[in-house]
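Peer 1: no sequence on hand, only this structure:
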């Protein structure tokens, strides 16, 4: 009987940690309303555009760590992939729908990275997806100066690598299914960016402040 309560408690704690939205915390410390700037969204990209690299790094560290921590703890406590994935995913849901910030959050990328870092400690073969994801992400930013495009196609590239790894059962099927689902969720969170991309109106980077 204790197991369901422990798992439920882990999910709740993970969601609450995920709701500590790093971008909004940093922005509010700087007395900055990102809904009036750039893409008008509470995202790391918009914070980077509005303030600069240092504020962006602080926010990303918070958003990555808050998903890494509950996922890693879940790995230590539970040994079934589906339990770990369930707990970790709640931190991503908290990131995109933070209860502490009126359910206005980010677009799942940094929190997904934090959860994936923890899963990669558990299954080290997952690290092979990072070069593909990071390479596509950086290449598209350099070529197009559009971060949303790099984020979406970068995560898709990483997911394709993991799918290939799962063919010889190096990766549990639960993680492969989760990766597919989280990519769809990231793209759904970027639906406004996709609309602007199709219209040729998506924001591009120019100069970046430190």
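Peer 2: Happy to help now that I have it. This one's a predicted model, so the numbers in the text were calculated from it and none came from an experiment. Numbering: from 1, shown residues only.

Peer 1: CA only for contacts and neighbour counts going forward, please
Peer 2: Noted.

Peer 1: longest helix anywhere in this structure?
Peer 2: The residue-count maximum for a helix in the chain (DSSP state H) belongs to helix 53-77.

Peer 1: check which element follows that one along the chain.
Peer 2: For helix 53-77, the following helix or strand on the C-terminal side (DSSP states H and E) is helix 81-96.

Peer 1: and residue 27, what does it touch?
Peer 2: Shown in contact with residue 27 (CA atoms under 8 Å, 6 or more residues apart in numbering): 33, 34, 47.

Peer 1: can you point out the buried residues in the strand or helix carrying the last one?
Peer 2: If I follow you right, that is residue 47. Residue 47 belongs to helix 44-50 when assigned by DSSP H and E. The neighbour-count check on helix 44-50 (16 or more other CA atoms under 10 Å) flags 44, 45, 46, 47, 48, 49, 50 as buried.

Peer 1: looking at these, which two lie furthest apart in space?
Peer 2: 44 and 50 (9.8 Å; CA to CA).

Peer 1: tell me how far stretch 65-72 is from the chain's mean position?
Peer 2: 12 Å (CA atoms, centre = their mean, to the nearest Å).

Peer 1: name the nearest residue to the residue nearest to the spatial centre of the chain, sequence neighbours excluded.
Peer 2: Closest residue to the average C-alpha location of the chain: residue 109 at 2.5 Å, with CA atoms, centre = their mean. Nearest residue to residue 109, sequence neighbours excluded (CA to CA, 6 or more residues apart in numbering): residue 186, at 6.8 Å.

Peer 1: rewinding a little: considering the buried residues of helix 44-50, which is situated nearest to residue 38?
Peer 2: residue 46 (6.2 Å).

Peer 1: show me what contacts that closest one?
Peer 2: By CA under 8 Å, 6+ apart, the contact set of residue 46 is 34, 37, 38, 39, 40.

Peer 1: and here's the other structure:
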């Protein structure tokens, strides 16, 4: 395999990550730009808060798949761990800092989950379960994302220890992207996912 082919993976993954599902589907369905409503974050949670449940599911699946596909292909081609890790980081950075949208993107939660899926469905299912439980108990999507990001490297270390470092880097990136949410949570000003959606109804 040519060496340039290996280095193409992170570059292509970044470009894939830069395609925002929230903005794309909002345009297709003639809905307001998600960067101008709610939390102004182009992600599935903000779409959900607007009352468009079906669209939030589409956005979540899109962001998850764009994270999964390049990592799955690199994994299937048996590329070195370093390149698989760089591919996963690149697609998440693309989602968070998209070149197509002035480097202003989402929080990277669904895309990061997608990058973990090729490692093991049981592992990604466990991570998703933790996120859902925290959301159902607390009502805060941001809190669920941060707690899941903290626990994800521990789960990875238990199941697939060789991926602990890249997943830890992803977790730190996600926590950093939620620093505004953490400040609002501390001050009691963070909006609950379900309560806000019910008010819209």
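Peer 2: Perfect, I can see it now. Computed from a prediction, not measured in an experiment: that's the story for all the values here.

Peer 1: quick one on the thing from earlier: the longest helix of structure 1 vs structure 2, average distance?
Peer 2: Following the fit onto structure 2, the mean deviation recorded for helix 53-77 of structure 1 is 1.0 Å by mean CA distance after the TM-score superposition for structure 1.

Peer 1: who's in contact with that helix?
Peer 2: By CA under 8 Å, 6+ apart, the residues outside helix 53-77 of structure 1 that reach it are 10, 13-14, 17-18, 20-23, 25-26, 44-45, 47-48, 83-85, 87-88, 91-92, 95, 110-119, 122, 208-210.

Peer 1: drop anything exposed from these.
Peer 2: Listed as buried from these are 10, 13-14, 17-18, 20-23, 25-26, 44-45, 47-48, 83-85, 87-88, 91-92, 95, 110-119; burial here means 16+ other CA under 10 Å.

Peer 1: look up how far residue 31 of structure 2 lies from the equivalent of the residue nearest to residue 109 of structure 1 over in structure 2.
Peer 2: In structure 2, the residue matched to residue 186 of structure 1 (TM-score structural alignment) is residue 174. Going from residue 174 of structure 2 to residue 31 of structure 2 by CA to CA, to the nearest Å gives 27 Å.

Peer 1: and those two? Which one has more around it.
Peer 2: Neighbour tally, residue 174 of structure 2 and residue 31, criterion other CA atoms under 10 Å: the higher count belongs to residue 174, 23 against 11.

Peer 1: which strand or helix spans that one?
Peer 2: Element membership for residue 174 of structure 2, per DSSP H and E: helix 164-177.

Peer 1: buried set for that helix?
Peer 2: Buried residues in helix 164-177 of structure 2, counted by 16+ other CA under 10 Å: 164, 166, 167, 168, 170, 171, 173, 174, 175, 177.

Peer 1: average offset between that helix and structure 1?
Peer 2: Superposing on structure 1 and averaging over aligned pairs (mean CA distance after the TM-score superposition for structure 1), helix 164-177 of structure 2 comes out at 0.8 Å.

Peer 1: just the angle between that helix and helix 81-96, please?
Peer 2: For helix 164-177 of structure 2 against helix 81-96, the angle by axes from the mean of the first three to the mean of the last three CA atoms, to 10 degrees is 10 degrees.

Peer 1: got a list of contacts for helix 164-177 of structure 2?
Peer 2: With CA under 8 Å, 6+ apart, helix 164-177 of structure 2 has contacts from 85, 89, 92, 107-109, 112, 145-146, 149-150, 152-154, 156-157.

Peer 1: try it again with 10 Å
Peer 2: 81-82, 84-86, 88-89, 92-93, 96, 106-109, 112-113, 115-116, 142-143, 145-158, 178, 181-182 (CA atoms under 10 Å, 6 or more residues apart in numbering).

Peer 1: so what secondary structure elements neighbour the following helix or strand past it?
Peer 2: Moving toward the C-terminus from helix 164-177 of structure 2, the first helix or strand encountered (DSSP H and E) is helix 179-187. The contact analysis (3 or more CA pairs under 10 Å, 6 or more residues apart in numbering; DSSP states H and E) places helix 179-187 of structure 2 against helix 141-159, helix 164-177.

Peer 1: tell me the buried residues in the first one?
Peer 2: Using 16+ other CA under 10 Å as the test for burial, helix 141-159 of structure 2 gives 141-146, 148-150, 152-153, 155-156.

Peer 1: just these now: which is nearest residue 134 of structure 2?
Peer 2: Closest approach between the buried residues of helix 141-159 of structure 2 and residue 134 of structure 2, by CA to CA: residue 144, at 5.0 Å.
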